[in-house]
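*Asks:* can't give you the sequence, but here's the structure:
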């Protein structure tokens, strides 16, 4: 017996192209479904914790074909049949919270979802940041969706449940801004083979200062909430003018 044919770089590129041509629209729909599911969970969390809906923002995306090929190149063109064999974030989401404690709160809500199954291997870069100071919680999992196929024999349309691998990143607004800024020069430099320990430490120090500011903001938030609660209990409201 002979094993599966080993594909060269150009054959792998062609396989990726065929996949996106055939399933690109399906991936976009799954991305929208993931956004709906996460937005529902975010709304439930904000209601439970007396937060405004905008306290948690959800963004989703489908990894582009060019990004997929770049990842294959970085991995030295590994063999695959299904793209999800090697790429776990074809569909990805970013959940952006106002405060750092909400990152862990919404993580628990997502983990309890019946529609999104989260793997046990959780990467917590908030507790243990990367060298560049990148901070975020990464969840790997899958989302269930209704897949439509056509029966070859009867030509009937069949709707069945399937799962698509997805990655969900959870972080604060400050962490998200830092990730966007450093991605533009740090991530691209890394891909180009640049490795400078002095710059890495400088980035990490700036990130540590931002983390300190986040803790200060959290302390102020709690203090303001306590004052507001006390005012509410006293049934006092201050107007714009004295009477």
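*Replies:* Everything's here; your move. Treat the numbers as computed from the prediction; the structure is a model and nothing was measured. Residues are numbered from 1 along each chain as shown.
*Asks:* drop to CA atoms for contacts and neighbour counts, all remaining ones
*Replies:* Noted.
*Asks:* so where do the helices sit in the chain?
*Replies:* For the chain, applying DSSP state H gives helices covering 9-48, 65-74, 100-111, 173-182, 188-191, 197-234.
*Asks:* could you redo these as TSV and give each row mean neighbour count and distance to residue 59?
*Replies:* Shown next, in TSV, are these (neighbours: other C-alpha atoms under 10 Å; distance: least, C-alpha to C-alpha, whole Å):
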stretch	mean neighbour count	distance to residue 59
helix 9-48	16	7
helix 65-74	14	18
helix 100-111	18	14
helix 173-182	17	12
helix 188-191	12	22
helix 197-234	14	22
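*Asks:* Residue 131 is nearest to which of those?
*Replies:* Closest approach to residue 131 among those is made by helix 197-234 (6.0 Å; C-alpha to C-alpha).
*Asks:* rewinding a little: can you add distance to residue 164 and give the helices of the chain back as a markdown table?
*Replies:* What follows is these, written out as a markdown table (distance: least, C-alpha to C-alpha, whole Å):
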| stretch | distance to residue 164 |
| --- | --- |
| helix 9-48 | 8 |
| helix 65-74 | 16 |
| helix 100-111 | 16 |
| helix 173-182 | 25 |
| helix 188-191 | 28 |
| helix 197-234 | 34 |
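*Asks:* right, and residue 45 touches residue 106 too?
*Replies:* Yes: with contacts counted by C-alpha atoms under 8 Å, residue 45 reaches residue 106, the gap being 6.6 Å.
*Asks:* quick one, which of the helices of the chain is nearest to residue 132?
*Replies:* Nearest of the helices of the chain to residue 132, taken as C-alpha to C-alpha: helix 197-234 at 5.0 Å.
*Asks:* That closest one packs against which elements?
*Replies:* Applying 3 or more C-alpha pairs under 8 Å, 6 or more residues apart in numbering; DSSP states H and E, one finds that helix 197-234 contacts helix 173-182.
*Asks:* try it against this one:
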């Protein structure tokens, strides 16, 4: 093959790789937009935002190739798309366990999203104590000349679960997967402690919210909360609310 043909072939491969990686970026952008909308809605419309923070990433081509080698996947676009479904991923961190399932339900309810797989490592933790809710979603990406479907992995977990998973990853990375037995045992114990903390925080959250509802004063009926401000209600509407309250 002469030099011009080699150059043409390299340009073609680069173009295909660029398009392949961009499709995952665009899919990730779609999901991030949906989640950012949810965050703003919770912030401005509701009195509580279940999403603490988000983090997204796309595997590098080198990382994808290494995973192909580990899983014995042929290096073709079709094979990679079929076998590796975590090329693009988002981690959603919530305050409470109930928030995880609330966010999962909202995401799965989006009409243009197809849920391909769900793994609940909260109800069924891994042997080392790992907990998280995993979703594999198929997202449509509209390009100038075609529509493609890409897979996005979403991991939803609490702050405690995320802290534990981050530490576990660092330890396994440092020891290249060969972690001493005593550290594995300590990690498992730490996972149990993190789970107890989640359960305690969930209990406190439920207690505080219940108490706030029970202790709502009659004077709160005189005002309409809007964007963190309090505005007087019209007199007629106030009287109707008071009559309804008296009947109850």
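*Replies:* Perfect, I can see it now. In this text, all values refer to a predicted model and were calculated from it rather than measured experimentally.
*Asks:* Residue 158 of the first structure versus residue 150 of the first structure, what's the distance?
*Replies:* 6 Å (C-alpha to C-alpha, to the nearest Å).
*Asks:* What of residue 116 of the first structure?
*Replies:* Taken as C-alpha to C-alpha, the span from residue 116 of the first structure to residue 158 of the first structure is 23 Å.
*Asks:* Which one's more surrounded, those two?
*Replies:* More neighbours surround residue 116 than the other of residue 116 of the first structure and residue 158, with 22 against 11 (other C-alpha atoms under 10 Å).
*Asks:* what's the burial count for the spatially closest residue to the more buried one that is not a sequence neighbour?
*Replies:* Among residues not flanking residue 116 of the first structure along the chain, residue 143 sits closest, at 4.5 Å (C-alpha to C-alpha, 6 or more residues apart in numbering). For residue 143 of the first structure, the neighbour count with other C-alpha under 10 Å is 22.
*Asks:* Aligned against the second structure, show me the partner of residue 143 of the first structure.
*Replies:* Aligned by TM-score structural alignment, residue 143 of the first structure pairs with residue 139 of the second structure.
*Asks:* Assess the claim that its match and residue 26 are in contact.
*Replies:* No: look at residue 139 of the second structure against residue 26 with C-alpha under 8 Å: they stay out of range, at 9.4 Å.
*Asks:* Identify the residues contacting whichever residue in the first structure pairs up with residue 36 of the second structure.
*Replies:* Under the alignment (TM-score structural alignment), residue 36 of the second structure pairs with residue 39 of the first structure. Shown in contact with residue 39 of the first structure (C-alpha atoms under 8 Å, 6 or more residues apart in numbering): 57, 58.
*Asks:* do that again at 10 Å, thanks
*Replies:* Residue 39 of the first structure is in contact with 33, 45, 53, 56, 57, 58, 59, 95, counting by C-alpha atoms under 10 Å, 6 or more residues apart in numbering.
*Asks:* swap in residue 193 of the first structure?
*Replies:* Residue 193 of the first structure neighbours (C-alpha under 10 Å, 6+ apart): residue 187.
*Asks:* ok so, going back, out of the helices of the first structure, which is closest to residue 87 of the first structure?
*Replies:* Across the helices of the first structure, residue 87 of the first structure has its closest neighbour in helix 65-74 (7.9 Å, C-alpha to C-alpha).
*Asks:* Now tell me what touches that closest one from outside.
*Replies:* By C-alpha under 10 Å, 6+ apart, the list of residues contacting helix 65-74 of the first structure from outside reads 9, 12-13, 16-17, 19-21, 24, 64, 75-79, 83, 86-87, 89-90, 191.
*Asks:* can you check stretch 207-216 of the second structure too?
*Replies:* Taking C-alpha under 10 Å, 6+ apart as the rule, stretch 207-216 of the second structure contacts 201, 204, 206.
*Asks:* Map the second one across to the first structure for me.
*Replies:* Counting by TM-score structural alignment, residue 204 of the second structure lines up with residue 220 in the first structure.
*Asks:* From residue 225 of the second structure, how far off is residue 231 of the second structure?
*Replies:* 6 Å.
*Asks:* Please apply the same query to residue 84 of the second structure.
*Replies:* Residue 84 of the second structure is 48 Å from residue 225 of the second structure, where distance means C-alpha to C-alpha.
*Asks:* do the same with residue 104 of the second structure
*Replies:* Residue 104 of the second structure sits at a distance of 28 Å from residue 225 of the second structure (criterion: C-alpha to C-alpha).
*Asks:* Mind putting the contacts of stretch 207-216 of the second structure into a markdown table with distance to residue 131 of the second structure?
*Replies:* Shown next, in a markdown table, are the contacts of stretch 207-216 of the second structure (distance: C-alpha to C-alpha, whole Å):
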| residue | distance to residue 131 of the second structure |
| --- | --- |
| 201 | 16 |
| 204 | 21 |
| 206 | 21 |
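*Asks:* about what we covered before: surely the match of residue 143 of the first structure is in contact with residue 88?
*Replies:* No: between residue 139 of the second structure and residue 88 there is no contact, the gap being 11.1 Å when judged by C-alpha atoms under 10 Å.
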